[in-house]
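J.: Pasting the sequence and the predicted coordinates here, then a few questions.
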Amino acid sequence: MRRATPDPMIEARRRGPIPKDVDPTIEVLVNDIIAKVADKWTMLILEALDEHGTLRFTQLGKAVGRISQKMLTQTVRQMERDGLVRRTVHPVIPPHVDYTLTPLGESLGAAFCGVWIWAETHHAEIERARRAFAAAGEASDVSACIETP
């Protein structure tokens, strides 16, 4: 994912104090967006459109890779519903459909870019922690198999 320029409005609010009261409507929206963004297909489609620009449906499927036509259809429809993707149907025979990111979709890509950078920065630490956890699990598995008198 390419590095996006930060949105000055978001950056100013992020650096400001944490609000004391949380608007329940915003909380529901945030939980909904996180659930969708956590979906790997949404992020892969977002990345493909960010890298390649406007793509036809079949090109988008190839760029994402290993996604069924049904899942691609469901995901881009949801992204279109949320205003992240613009779908353009060309009235030709045979008809074809193009997908492109909207400015809102581009801004979500910029937000995800921060997660990408975080993962890249902390990759070695995460791998060390995973190895340590696996080793501790193996040690406890071995000790559970040893009979005590």
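T.: Arrived safely, thanks for sending. Numbers count the residues shown, from 1 in each chain.
J.: rest of the way, CA atoms for contacts and neighbours
T.: Noted.
J.: Return the distance of Glu127 relative to His96.
T.: Distance of Glu127 to His96, computed by C-alpha to C-alpha, to the nearest Å: 44 Å.
J.: take a look at this one as well, against the first:
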Amino acid sequence: MISTAENILPDKNECANSLTNVMDALYVLNGKWKLPLILSLVQSSKRFNEIQHELRGISPKVLANELKDLELNDFIRRQVYPTRPVSIIYEVTEYSKTLREVMRTLSEWGWQHREKIKDSMRQEKGEVFG
């Protein structure tokens, strides 16, 4: 590693490994809906329509595909109950809880970024009208 006054920079191998790891993570969690979907189901198990209602803007087709991908990667489980009509409930698995720290960090970063953009917009308005 290369050390600077403020931080430690990774060497070429560490960068390559990190890149591979990040690409693997993004491959599994790609798209705009996967993490919000998991967050929705962490709150409580839900039926398809409940999820769609909570995640405004997601189409039924996209939701169905995202649920299949998340189930394939063991983040959620689809439970079918033999009621009339059949009840299908989606719930998170233990494996999805491994994303807790990732989601917390993304949430903090998202808040900071939103505040940064708001500040930039305020400054721009101040320069235009100041």
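T.: Structure received. Nothing here was measured: the structure is a model prediction, and the numbers come from that model.
J.: tell me, what residue is most central in structure 2?
T.: Leu35 (2.4 Å; C-alpha atoms, centre = their mean).
J.: so that residue makes contact with Leu29?
T.: Yes: Leu35 of structure 2 is in contact with Leu29 according to C-alpha atoms under 8 Å; the separation is 6.9 Å.
J.: Am I right that Ile88 of structure 2 sits in a strand?
T.: Yes: assessed by DSSP: H, G, I helix; E, B strand; the rest coil, Ile88 of structure 2 belongs to a strand.
J.: what about the longest helix in structure 2?
T.: If you go by DSSP state H, structure 2 has its longest helix at helix 100-129.
J.: Around the aligned partner of Arg56 of structure 1 in structure 2, how many other residues sit close by?
T.: The alignment partner of Arg56 of structure 1 in structure 2, by TM-score structural alignment, is Arg47. Applying other C-alpha atoms under 10 Å, we find 15 other residues in the vicinity of Arg47 of structure 2.
J.: what sits against Arg47 of structure 2?
T.: Listed by C-alpha atoms under 8 Å, 6 or more residues apart in numbering, the contact set of Arg47 of structure 2 reads Ser87, Ile88, Ile89, Tyr90.
J.: switch the cut-off to 6 Å
T.: Ile89 (C-alpha atoms under 6 Å, 6 or more residues apart in numbering).
J.: counterpart of Val37 of structure 1 in structure 2?
T.: Going residue by residue (TM-score structural alignment), Val37 of structure 1 aligns to Leu29.
J.: Could you count how many residues lie near its match?
T.: 16.
J.: how close does it sit to Pro85 of structure 2?
T.: 32 Å.
J.: Perfect, that will be all.
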